[in-house]
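Asker: Got a predicted model here, sequence first, then my questions.
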Amino acid sequence: MKELFIKGMTYGWNTTKGAYRTPDAVASLKKLKETGSEWIALSFYTFQPSYSSTEIVFDYGHTMTDRDIEFAVKQAKDLGLKVCLKPVVNCKDGIWRARIGFPQEATEYWDNWFASYENFLLHYAELANELGCEMFCIGCEMISTETRVSQWERVIKKVRAVYSGPLIYNANHGKEEGVEWFDKVDLIGTSAYYPVGEKPDDSEENMIKNWEKVKTKMIKLHEKFNKPIVFMEIGCRSALGCATMPWDFTHVDLPYCEEEQEKFYSSVIKVFWDEPWFAGFFWWDWSTKLYLLEEAKTNKGFDIYGKKAEKVIQEWYAK
């Protein structure tokens, strides 16, 4: 029996201040619970002005307030869900957070950024501890910062001083080997947007074959650090070709295809479910404001509500 297996879903991404505290959000969380999920990753973001800024700011017009987070955590716990609190930094200039960074020799810039990031993270780590969140995520896809080993180790040490639960870091698919300090966290997380489809609406057999290659890689990662591995983000949209680029959210013109999404879900679960070192999934993602059930057949987003992929999750999560 595994010590920990996360039957999870990311909840509440891409919303702004106040969104958790709406009737829509409360209703949505109840529907999330009906998938058989036992965990949510409560994921929200604040901004730094650009990828090369050294200061992370609390944007009162956008950033979730502590009251918002407290409300969402309480709602989740009332439903019997466990919570991984996942604060994320994005760039207001639209550049992906993986690019946040400076030339390696620009020590002062790095020091200033890490001081700001540490402040940002400690605020939420303390909040996570007070609210009894069962896990805390210390970062997401911060690829350009990951080589700063001693600075990350210092951040983790500081977080452990205020948060008593398990820590996870969310690397990016294909870049997991770049994180030398995975030994300092309790679980290895990754955004597992691996392009397992080779053509639009590829067969599940083909996707399974490609997940097996990913599994070989994950086994090596587990053996190196002896930590459980969690797919901290994983999923694809219900649009044709999305299993060839599961991270994609920009190609809104692609035709609807819930079968490809269904096969992506089913294939990865079949490959990883029984692995003793694998600790589960936080699927991407479940919105605070869901579309109407009859609109499921036209919704081309990541949400699985009312789609075939939801049935896949319900069947496996019931095990």
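Answerer: That came through, no problem.
Asker: all contacts plus neighbour counts: C-alpha atoms, from now on.
Answerer: OK.
Asker: what about the closest residue in space to Tyr256 that isn't next to it in sequence, neighbour count?
Answerer: Spatial nearest neighbour of Tyr256, excluding adjacent residues (C-alpha to C-alpha, 6 or more residues apart in numbering): Ala239 at 4.4 Å. As a burial measure, Ala239 scores 28 neighbours (other C-alpha atoms under 10 Å).
Asker: SS state for Leu42?
Answerer: strand (DSSP: H, G, I helix; E, B strand; the rest coil).
Asker: just the one 5 residues further on next, same as before
Answerer: Counting by three-state DSSP, the backbone at Phe47 sits in strand.
Asker: Then Gln104?
Answerer: Gln104 ends up coil, using three-state DSSP.
Asker: Within the helices and strands, which one has the residue nearest the centre of the chain?
Answerer: Geometric centre of the chain, nearest residue: Glu233, 3.6 Å, by C-alpha atoms, centre = their mean. Here Glu233 sits within strand 229-234, counting by DSSP states H and E.
Asker: here comes the other one, which I'd like you to weigh against the first:
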Amino acid sequence: PQPAPQPAPQPEPTPRATPEPLPPLEAAPEIRGVAFPLHSRDPRYDYRPSLAELPEHGIQQVLVVVHLFQPRGVSPFPARHPLKTPRDEVVRTVITAARELGLEVGLMPIVLLETPHKGEWRGNLTPPDKQGRTRGQAGFDGRQADWARWFRGYRREVLHYARLAQRAGASLFSVGSELSSTEAQAEHWTALIREVRGLFAGELTYSANWDHYENVQVWQQLDYVGLSGYYELVSRQNKTPTLRELIAGWGRWRDKILAWHRRAGLSDHPLLFTEVGYASIDGCAAKPWDYTLDTRLDLSEQRDCYRAFAHAWGGQEALGGVFFYEWWGHGGRADRGYTPRGKPAMSVIREWFRVGSGR
């Protein structure tokens, strides 16, 4: 039999270009922290073991988050909930324990809705008018919404926590978070900030939603320009973003924020990310704000989003600090939630927070 013909030699495939290595991370900002929400409804829950882990990762600050509640976005005002809001002694214990570990502490009350209707959240609150009519009811005019009543209720709670923060030794206090529809009420905010200044000796911020910071009218009255940093880094069609694409995505947002910060004359008011976080799931880069996203576990995408933030913001003089969201739950490599605890993202935090820290 004839020998089988040999296949013609094929040209060598063109090798894929090896991406250039990324430059070293530049220094992290002065505030190197995590957001520490008090989610547990068990008054006996002990937060101290998870706090004790933080210093070994280079974390120097914690932002303790407590929750106020109102039933819906059209309810009159928020208040502490007897079961869902942590008791004052729990908040004090957490602040004291953190300070004993050498951590600086901030306190941030936020508003949650108990039974929100579709589309409602704390960013689009509209209180009833003085006749009790709510959004969607006949005769309601949003221009007549009773904001004075809403702020009376909100003021009561914020001043309560400002006193608690002062007595417990906190060094930072946030007067609010992501309350976008209230931000036009500059007179009410000015009065509230003035009262908080009279009670709290530390520094103050407000946390604007990631797409609404240009609308806040009281930045000059605060020490930090607070941002809730859930910026969309890639399009939703990009299912497998590369690290370089994520860095470019953060770079675009960074440049926009810095240009506004200069234009607004806020150079004496450093930027402070009160929340930056990513669930460890597919799509977290495209919709980091969507806590309802239910996709498969993806520890790498979460890790790369953290690294992209560090590369984009490292060494930026305008950045005063960042609190990564969130330090809650056991985490681990099977967890799909936001916490970086026990996940590859934690190594990025540890690496970056030690750059220039002397630790």
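Answerer: On my side now, so go ahead. Source: prediction; values computed, not measured.
Asker: Report the TM-score for the pair.
Answerer: In this superposition the chains share a TM-score of 0.92, using TM-score structural alignment, normalised by the length of structure 1; 307 aligned residues with a C-alpha RMSD of 1.6 Å.
Asker: my guess is the residue nearest to Tyr256 of structure 1 meets Gln261, correct?
Answerer: Yes: at 7.4 Å, Ala239 of structure 1 counts as touching Gln261 under the criterion of C-alpha atoms under 8 Å.
Asker: could you pull out the helices for structure 1?
Answerer: Assigned by DSSP state H, the helices in structure 1 fall at 23-33, 66-78, 107-130, 149-162, 204-225, 258-272, 308-317.
Asker: Please render the ones you listed as a markdown table that adds mean neighbour count and distance to Lys175 of structure 1 to the earlier fields.
Answerer: Below are the helices of structure 1 laid out as a markdown table (neighbours: other C-alpha atoms under 10 Å; distance: least, C-alpha to C-alpha, whole Å):
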| stretch | mean neighbour count | distance to Lys175 of structure 1 |
| --- | --- | --- |
| helix 23-33 | 18 | 30 |
| helix 66-78 | 18 | 30 |
| helix 107-130 | 18 | 21 |
| helix 149-162 | 16 | 15 |
| helix 204-225 | 16 | 11 |
| helix 258-272 | 22 | 19 |
| helix 308-317 | 17 | 27 |
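Asker: Select, out of these, the one closest to Val185 of structure 1.
Answerer: Between Val185 of structure 1 and those, the shortest gap by C-alpha to C-alpha is with helix 149-162, which sits at 7.6 Å.
Asker: mean deviation of the closest one from structure 2?
Answerer: Mean deviation of helix 149-162 of structure 1 relative to structure 2 after superposition (mean C-alpha distance after the TM-score superposition for structure 1): 0.8 Å.
Asker: ok now that helix, how far from the chain's centre?
Answerer: 21 Å (C-alpha atoms, centre = their mean, to the nearest Å).
Asker: In structure 2, what range does it match?
Answerer: Helix 149-162 of structure 1 corresponds to residues 186-199 in structure 2, going by TM-score structural alignment.
Asker: List of residues touching that stretch?
Answerer: Residues from elsewhere that reach stretch 186-199 of structure 2 (C-alpha atoms under 8 Å, 6 or more residues apart in numbering): 148, 151, 155, 158-159, 162-163, 166, 175, 183, 217-218, 221-222.
Asker: can these go into TSV with extra columns for distance to Val196 of structure 2?
Answerer: Shown next, in TSV, are the contacts of stretch 186-199 of structure 2 (distance: C-alpha to C-alpha, whole Å):
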residue	distance to Val196 of structure 2
Ala148	17
Phe151	14
Arg155	9
Val158	8
Leu159	6
Ala162	6
Arg163	8
Gln166	10
Val175	8
Glu183	17
Gln217	17
Val218	14
Gln221	11
Leu222	11
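Asker: My read is that Gln60 of structure 2 contacts Glu104, right?
Answerer: Yes: using C-alpha under 8 Å, Gln60 of structure 2 is in contact with Glu104, at 6.4 Å.
Asker: What is the aligned counterpart of Gln316 of structure 2 in structure 1?
Answerer: Gln316 of structure 2 maps onto Glu275 in structure 1, by TM-score structural alignment.
Asker: Is there a neighbour count for the aligned partner of Gln61 of structure 2 in structure 1? I'd like the number.
Answerer: Under the alignment by TM-score structural alignment, Gln61 of structure 2 pairs with Trp39 in structure 1. Trp39 of structure 1 has 26 neighbours, counted by other C-alpha under 10 Å.
Asker: For Trp39 of structure 1, give me its contacts.
Answerer: So, once contact is read as C-alpha under 8 Å, 6+ apart, Trp39 of structure 1 ends up touching Ile6, Lys7, Gly8, Met9, Leu81, Lys82, Val83, Cys84, Phe282.
Asker: re earlier: indicate which one of the helices of structure 1 is closest to Glu55 of structure 1.
Answerer: Proximity to Glu55 of structure 1 (C-alpha to C-alpha) singles out helix 107-130 among these, at 5.6 Å.
Asker: And that closest one, what does it pack against?
Answerer: Judged by 3 or more C-alpha pairs under 8 Å, 6 or more residues apart in numbering; DSSP states H and E, helix 107-130 of structure 1 is in contact with strand 82-91, strand 135-140, helix 149-162.
Asker: a markdown table for these, including distance to Ala76 of structure 1?
Answerer: Supplementary listing: those in a markdown table, determined by distance: least, C-alpha to C-alpha, whole Å:
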| stretch | distance to Ala76 of structure 1 |
| --- | --- |
| strand 82-91 | 7 |
| strand 135-140 | 14 |
| helix 149-162 | 22 |
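Asker: So which of these is nearest Ser203 of structure 1?
Answerer: strand 135-140 (30.7 Å).
Asker: average offset between that closest one and structure 2?
Answerer: Looks like 0.3 Å for strand 135-140 of structure 1 (mean C-alpha distance after the TM-score superposition for structure 1).
Asker: Packing partners of that strand?
Answerer: Partner elements for strand 135-140 of structure 1 (3+ C-alpha pairs under 8 Å, 6+ apart): strand 82-91, helix 107-130, strand 167-172.
Asker: Let's have these in a markdown table, adding distance to Ile208 of structure 1.
Answerer: As requested, those are arranged in a markdown table below (distance: least, C-alpha to C-alpha, whole Å):
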| stretch | distance to Ile208 of structure 1 |
| --- | --- |
| strand 82-91 | 28 |
| helix 107-130 | 37 |
| strand 167-172 | 20 |
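Asker: so which of those gets nearest Glu310 of structure 1?
Answerer: Once these are compared by C-alpha to C-alpha, strand 82-91 is nearest, at 19.7 Å.
Asker: Where does that closest one end up in structure 2?
Answerer: Following TM-score structural alignment, the aligned partner range for strand 82-91 of structure 1 in structure 2 is 104-113.
Asker: what distance separates that stretch from the centre of its chain?
Answerer: 11 Å.
Asker: returning to that earlier point: quickly note the distance from the match of Gln316 of structure 2 to Val230 of structure 1.
Answerer: 11 Å (C-alpha to C-alpha, to the nearest Å).
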